[in-house]
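In: Quick one: sequence plus predicted model below, questions after.
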Amino acid sequence: MFRRRLKKKEVQEFPNTIEGFGYIVKENGEIRSKENDESYNFDYIPKDRPYNELRYKAFIDLVGDLVEEKLQAEPLGFKKTIVPTNADPSSDEPYSYIFMTPNALTTTDRLLLLIPGNNTRIGQWTRRAMCDDNLINGSMIQVATLAKERGYETIILNPNGIYWYDGKAREMPPLTHMNFVMLPENEGPEVHCSYVFDKFISKVKAENIVAMTLGWGGFCLTQLLNEHFDFFKNKVKAVAMADSTHSSDLIEGDDKRIWIRSHVLNWAASNNTRGEPLKDTRLGCDSLSSGDELAEFTVTHCIEDMVRFIDTKMGDYVPEEVDDEIIREEDLQAEEEELNERVHVIDIH
């Protein structure tokens, strides 16, 4: 009787630099092939999805490292803050971190909160936007830069970095084994956001707070609204959402629903003209088209509109108003001309 010899699983090794994969990061933030100037090619080996997924993960990890480096470097200067707050990074106990600008907790003026969607590393909007479009606006680097120019301090939450294995907090559980633990006191995106609120956001001195969210981040924010409405009512001036997954049915009370109606605006993936109002009553706030049916590009394509909405709510931007008197005068003139024409026709007959 012959025993079948099991083949030892081959461990895949990939380059440890973006350049090693054959790509460069241009000055404008585009990640392009050195060979043909094209964006990242997922199908490196046709019809071998498992290999291509491993290769992409290794590549996107390097992109994530670069994003974190740029956020922490000048002029943005974000600092890591460990969560849970009692964790010791020098030990083997699980820990993760959020990013804050140096004066985020002490400024009495302006503060921006950034909450991403699912399956992304801290400081990122979507992986696809970073690879296909641009590293700067596909991550939170662009909006953090715009915030700094407008005098904001910023806190970046990390609701996905809650799976601890191989000595590191990661944004998704492992694909090949189940040997992981959840980050203590941060066992889910909503729990993480609640923890960060209790430990940090609730203690800020800023009187003018705004937020930007993507996907599930919008749901997390509405849960905070339910739990801490007085804080939102007194301090939060505007929330710009992208493809939010929250529901007005889960908002507790008419007072909170009224607040959302007047303080929140959502941009949603749609191939309608960008900025065109969308009929969607589920969210309890107005929703506008992103101009692109792919949700991965909602933030990157609408970032200027989202920032302008916040600027407007903060009084930094005044939309052009049409003079009603001029319109009325033009209407009256048109009516008068139409009436004269009718009189002229009658006279002729």
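Out: That came in fine, so what should we check first? Numbering: from 1, shown residues only.
In: When you work out contacts or count neighbours from here on, use the C-alpha atoms and nothing else.
Out: Fine.
In: Please report the number of neighbouring residues for R308.
Out: R308: 17 surrounding residues under other CA atoms under 10 Å.
In: ditto for R150
Out: Other residues near R150 come to 12 when the count uses other CA under 10 Å.
In: Kindly report the same for E329.
Out: E329 has 11 nearby residues by other CA under 10 Å.
In: On the three-state scheme, D61 is what?
Out: Following DSSP: H, G, I helix; E, B strand; the rest coil, the label given to D61 is helix.
In: That one: how many residues sit nearby?
Out: 16.
In: Strands along the stretch 51-200 of the chain, start to end?
Out: Secondary structure of the stretch 51-200 of the chain (DSSP state E, counting those that start in this stretch): strands located at 79-83, 96-100, 110-115, 152-156, 163-165, 168-170, 181-182.
In: of all the ones you listed, which lies closest to M306?
Out: With CA to CA as the measure, strand 110-115 is the member of those nearest M306 (12.6 Å).
In: For the closest one, name the packing helices and strands.
Out: Applying 3 or more CA pairs under 8 Å, 6 or more residues apart in numbering; DSSP states H and E, we find strand 110-115 packed against strand 152-156, strand 208-214.
In: Distance to R170 and mean neighbour count for these - can I get that in TSV?
Out: Shown next, in TSV, are the helices and strands packed on strand 110-115 (distance: least, CA to CA, whole Å; neighbours: other CA atoms under 10 Å):
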stretch	distance to R170	mean neighbour count
strand 152-156	16	25
strand 208-214	19	24
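In: Comparison target, given below:
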Amino acid sequence: MYGNCFLLLRYSVMVLNPNDNFIDVKTEPESFSLSEQENSSYPLQPPLVIPKGGSSSPEEHTTYIWDNFISKSAVKNVAFIVHGYGGLVFINLLMQRTAEVMSKVCGVALIDSTHHTMHQTQGNPQVCTWIWKHCQEWVSNSKPLDRPLGYLVKMDCPTVSTGTEKYCLAPSFALQSIFKYLKNTLKTDTKQYFTRSQSATQSKRMMKKN
């Protein structure tokens, strides 16, 4: 469902799978080559489970995908939708690749995120300011959808209600609101980009005339 909605808005979609961190050799023998078996420091004894290369943890998986796919793409505006622990993982990525993420990501929708800004960023003012400007969190709450909840939760970014107290239903309840938010962040970012481009073009024309 998420993918279809994104496609209707002409977005390209990449779905990360940060929770798939291990290979079960018994059920996925084709995923574990002989060379890996010879070089593995993990003895192949029951239960025959080894960490996946580049994906042994949610944090490593996300950084690997960023380094090998997202950062190398020609896309200039990237948006993230993260749920639960995914929020902590995104802030970890932000701290690991600060300059790249801040220049390429236009908006982040957090849903019941378990991140801790002050702890993860060590109070870095530049990063904290970026989070406030480019992130918004939806929290499971019975108040109507998009009702501000700043006085109830951490104040590291604007926070609103999902319209339900059920954690598992929060993403679907907030989905349309999230799309609207990300669309607005893209518009703002694009508008700023074109304004800068027009200013640069006008400056060049004035220099030529002189």
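Out: Thanks, I have the structure now. What you are looking at is a predicted structure, and each value in this text was computed from that prediction instead of being measured.
In: hmm, back to that, of all the helices and strands packed on strand 110-115 of structure 1, which one is nearest I348 of structure 1?
Out: strand 208-214 (65.2 Å).
In: Strand 152-156 and that closest one, what's the angle between them?
Out: Put simply, strand 208-214 of structure 1 runs at 40 degrees to strand 152-156, going by axes from the mean of the first three to the mean of the last three CA atoms, to 10 degrees.
In: now strand 208-214 of structure 1: which residue numbers in structure 2?
Out: Aligned by TM-score structural alignment, strand 208-214 of structure 1 corresponds to residues 77-83 of structure 2.
In: For stretch 15-28 of structure 2, measure first residue to last.
Out: Distance between the boundary residues of stretch 15-28 of structure 2 (CA to CA, to the nearest Å) amounts to 22 Å.
In: same thing with stretch 249-257 of structure 1?
Out: Start-to-end span of stretch 249-257 of structure 1 (CA to CA) is 9 Å.
In: In that stretch, which of the residues would be classed as buried?
Out: Residues of stretch 249-257 of structure 1 classed as buried by neighbour count (16 or more other CA atoms under 10 Å): I251, K256, R257.
In: Report the contact partners of the counterpart of the first one in structure 2.
Out: Which is I251 of structure 1. Under the alignment (TM-score structural alignment), I251 of structure 1 maps onto T121 of structure 2. Residues counted as contacts of T121 of structure 2 (CA atoms under 8 Å, 6 or more residues apart in numbering) are I91, M95, V127, C128.
In: corresponding residue for the second one in structure 1?
Out: With TM-score structural alignment as the criterion, M95 of structure 2 lines up with N226 in structure 1.
In: Leaving out the residues flanking it, which one is nearest to that match?
Out: Once flanking residues are discounted, N226 of structure 1 sits nearest to E252: 6.0 Å by CA to CA, 6 or more residues apart in numbering.
In: would that neighbour count as being in a strand?
Out: No: read with three-state DSSP, E252 of structure 1 is coil and lies in no strand.
In: Can you report how many residues neighbour the alignment partner in structure 2 of S287 of structure 1?
Out: Applying TM-score structural alignment, one finds that S287 of structure 1 aligns to T159 in structure 2. As a burial measure, T159 of structure 2 scores 24 neighbours (other CA under 10 Å).
In: burial of E276 of structure 1, as a residue count?
Out: By other CA under 10 Å, 15 other residues sit near E276 of structure 1.
In: which one in structure 2 is aligned with it?
Out: Taking TM-score structural alignment, the alignment pairs E276 of structure 1 with R147 from structure 2.
In: Kindly report the same for F197 of structure 1.
Out: Using TM-score structural alignment, the equivalent of F197 of structure 1 in structure 2 is W66.
In: residue contacts, that match?
Out: Contacts for W66 of structure 2 (CA under 8 Å, 6+ apart) come out as none.
In: With the one 10 residues further on instead?
Out: Counting by CA under 8 Å, 6+ apart, K76 of structure 2 makes contact with K104, V105.
In: ok, so what distance separates it from N19 of structure 2?
Out: Distance, K76 of structure 2 to N19 of structure 2, using CA to CA: 27 Å.
In: same deal with T164 of structure 2?
Out: Using CA to CA, we find T164 of structure 2 at a distance of 25 Å from N19 of structure 2.
In: Tell me which of these two has more neighbours.
Out: T164 (20 against 14).
In: That one against D146, yeah?
Out: No: using CA atoms under 8 Å, T164 of structure 2 is not in contact with D146; the gap is 11.0 Å.
In: And the helices in structure 1, which stretches?
Out: In structure 1, the segments counted as helices under DSSP state H are 49-72, 127-128, 135-138, 141-149, 189-199, 216-227, 229-235, 254-263, 298-313, 324-348.
In: possible to save the ones you listed as TSV with distance to D166 of structure 1?
Out: TSV is the format used below for these (distance: least, CA to CA, whole Å):
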stretch	distance to D166 of structure 1
helix 49-72	15
helix 127-128	22
helix 135-138	27
helix 141-149	28
helix 189-199	21
helix 216-227	26
helix 229-235	38
helix 254-263	41
helix 298-313	32
helix 324-348	65
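In: if you compare these, which one is most tucked away?
Out: Comparing those by mean neighbour count (mean count of other CA atoms under 10 Å), helix 135-138 comes out on top with a mean of 25.
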